[in-house]
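Undergrad: Predicted model and sequence follow; I will ask about them next.
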Amino acid sequence: MNTATIPVTDFLDILFDGRNKEYGAYALRRKYDQRVRNAMLGTASIVLVVIAGYVINNRLLVSGTHIRSLPPAIAPIRPIDPLIEEAKPLPPPPALPSSSPPPVKPSIKFVNPAVVADEAVAPEDAPPPMDELTIKAVGVTTADGVEDGIDPSLLPEGPGTGVIEAPVPAPRDDREKVFTGVEIPPSFPGGLEALARYLGDHIRYPHLAAENNISGVVTVQFVVDYEGKIKDVKVLSLPRGGGLEEEATRVIKAMPRWKPGRQNGRAVSVLYSIPVNFRLN
């Protein structure tokens, strides 16, 4: 007899025939299908509520992000009339005080000495006695003056302007001179560290030297002139070949302007030398 084909009610009655149906097991078995159905419906309801809440929450968030808040109203700015002060005319410079020339000494006309007879000398051409020369100045004419005055030859020719002209600097005679030692030596822009970076960034190891494993130090001498320009570049060290000397000379000639050396407060040309190290890694 197959239990699957027997109605549940009849099967329970047969199973609990002659047993205590009030104990509880009979009631549990009898309402088993109802409890399973209620549990499935409750679980499905909870899942639907969670899904609906999630969807509603997303829609609220999306609608909230699309709300554009209007900028606050800005009151129009009233243009302000610029305060333009009328230019006041500058007062004229004060007039230079008129000064009278200082008093001068009495002067005696200079007479060219000549050997002639006393009676042939005119009184105005006679040489003055020595005691008069201590209080009088020798000039082109004979004129009166003040004993405490100045020599007439010290007076300026013509009226003065009251303006002192700036002194004209003496022409330089050391532009072509090359110094080997100065008070302040020339320097590369940025110092020695910047010079080392420049050499490392711009030197290209010659292919011929790399293929033949040629390396070493090439000492290059040059002149930093009074304007900071590089000139008269030449190699001092023994030739190593492979294009090392040519590459070192090329990089030195292409350097930017240096800060020139100074001697006695003036920029001068200075002889300088740099060792360029070629090393294969």
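TA: That came through fine. Residues are numbered from 1 along each chain as shown.

Undergrad: C-alpha only now, for contacts and for neighbours.
TA: Will do.

Undergrad: all strands for the chain, in order.
TA: Ranges of strands in the chain, per DSSP state E, are 107-109, 137-139, 178-179, 216-224, 230-235, 261-263, 266-278.

Undergrad: Residue 62 is nearest to which of those strands?
TA: The closest of the strands of the chain to residue 62 is strand 266-278. By C-alpha to C-alpha, the value is 66.8 Å.

Undergrad: I'd like to know which elements that closest one is packed against.
TA: strand 178-179, strand 216-224, strand 261-263 (3 or more C-alpha pairs under 8 Å, 6 or more residues apart in numbering; DSSP states H and E).

Undergrad: also this one, for the comparison:
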Amino acid sequence: MQLSKYFIVLLLLYCTKVDAQFDYKEDWIIPNCDENYPEFPGGISALHQYLQKAIKYPKWVYKNEITDTVRIIFTVGTSGKIVAIKAEEYKHERLAQVVMNAFKKMPAWKPGTIACKPVEMKEAIRIYFLVQ
């Protein structure tokens, strides 16, 4: 969760303002600003449902009883569209490609905001392939 700490620090730096108009007094003004992370339409449960439908487990995974974890790092743009996708920490290239294809077809998210303005934000999700 280092990314979250980075955005919190960034938010504090952006929202903290010094106003020194009153006889050498420094008044810290924190404007009505907030930070919202990107959100899949319908929330987390809708994201899980989408991924279950969109990721088709290849038959060779079952046949060979393959387990793997694919970590997807993606950027939600200011319009909510996924603008960059990268797969990491996987053993099987074909599984990583299956997951990336599902993310490429993903509907637009509600974009993240800092100080009430849409900004690009990175997210990371792990997809586990387990054969039981």
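TA: Ah, there it is. Small disclaimer: the values here were computed from a predicted structure and weren't measured.

Undergrad: Any idea what the TM-score comes out to?
TA: TM-score for the superposed pair, counting by TM-score structural alignment, normalised by the length of structure 2: 0.70. Supporting figures: 101 aligned residues with a C-alpha RMSD of 1.6 Å.

Undergrad: Where does the longest helix anywhere in structure 1 end up in structure 2?
TA: Looking across structure 1 with DSSP state H, the single longest helix is helix 32-65. Helix 32-65 of structure 1 corresponds to no residue of structure 2 when matched by TM-score structural alignment.

Undergrad: Please apply the same query to stretch 138-148 of structure 1.
TA: So stretch 138-148 of structure 1 sits over no part of structure 2, by TM-score structural alignment.

Undergrad: What is the mean deviation of stretch 192-199 of structure 1 from its aligned residues in structure 2?
TA: Following the fit onto structure 2, the mean deviation recorded for stretch 192-199 of structure 1 is 0.6 Å by mean C-alpha distance after the TM-score superposition for structure 1.

Undergrad: buried ones in that stretch?
TA: Of the residues in stretch 192-199 of structure 1, 195, 198, 199 count as buried by neighbour count, 16 or more other C-alpha atoms under 10 Å.

Undergrad: against structure 2, where does it fall?
TA: Under the alignment (TM-score structural alignment), stretch 192-199 of structure 1 falls on residues 44-51 in structure 2.

Undergrad: what about the counterpart of residue 77 of structure 2 in structure 1, distance to residue 260 of structure 1?
TA: In structure 1, residue 77 of structure 2 lines up with residue 225, judged by TM-score structural alignment. Using C-alpha to C-alpha, to the nearest Å, residue 225 of structure 1 is found at 7 Å from residue 260 of structure 1.

Undergrad: now swap in residue 275 of structure 1 and tell me
TA: According to C-alpha to C-alpha, residue 275 of structure 1 stands 20 Å off from residue 260 of structure 1.

Undergrad: do the same with residue 45 of structure 1
TA: 91 Å.

Undergrad: Those two: which is more packed in?
TA: residue 260 (21 against 12; other C-alpha atoms under 10 Å).

Undergrad: In structure 2, what residue corresponds to that one?
TA: With TM-score structural alignment as the criterion, the equivalent of residue 260 of structure 1 in structure 2 is residue 111.

Undergrad: so its match makes contact with residue 82?
TA: No. At 9.7 Å, residue 111 of structure 2 and residue 82 do not qualify as touching, with contact defined as C-alpha atoms under 8 Å.

Undergrad: picking up where we left off before, dump the strands of structure 1 into CSV; add distance to residue 62 of structure 1 and mean neighbour count as well.
TA: Converted to CSV, the strands of structure 1 look like this (distance: least, C-alpha to C-alpha, whole Å; neighbours: other C-alpha atoms under 10 Å):
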stretch, distance to residue 62 of structure 1, mean neighbour count
strand 107-109, 114, 20
strand 137-139, 112, 19
strand 178-179, 80, 17
strand 216-224, 72, 20
strand 230-235, 70, 16
strand 261-263, 72, 20
strand 266-278, 67, 19
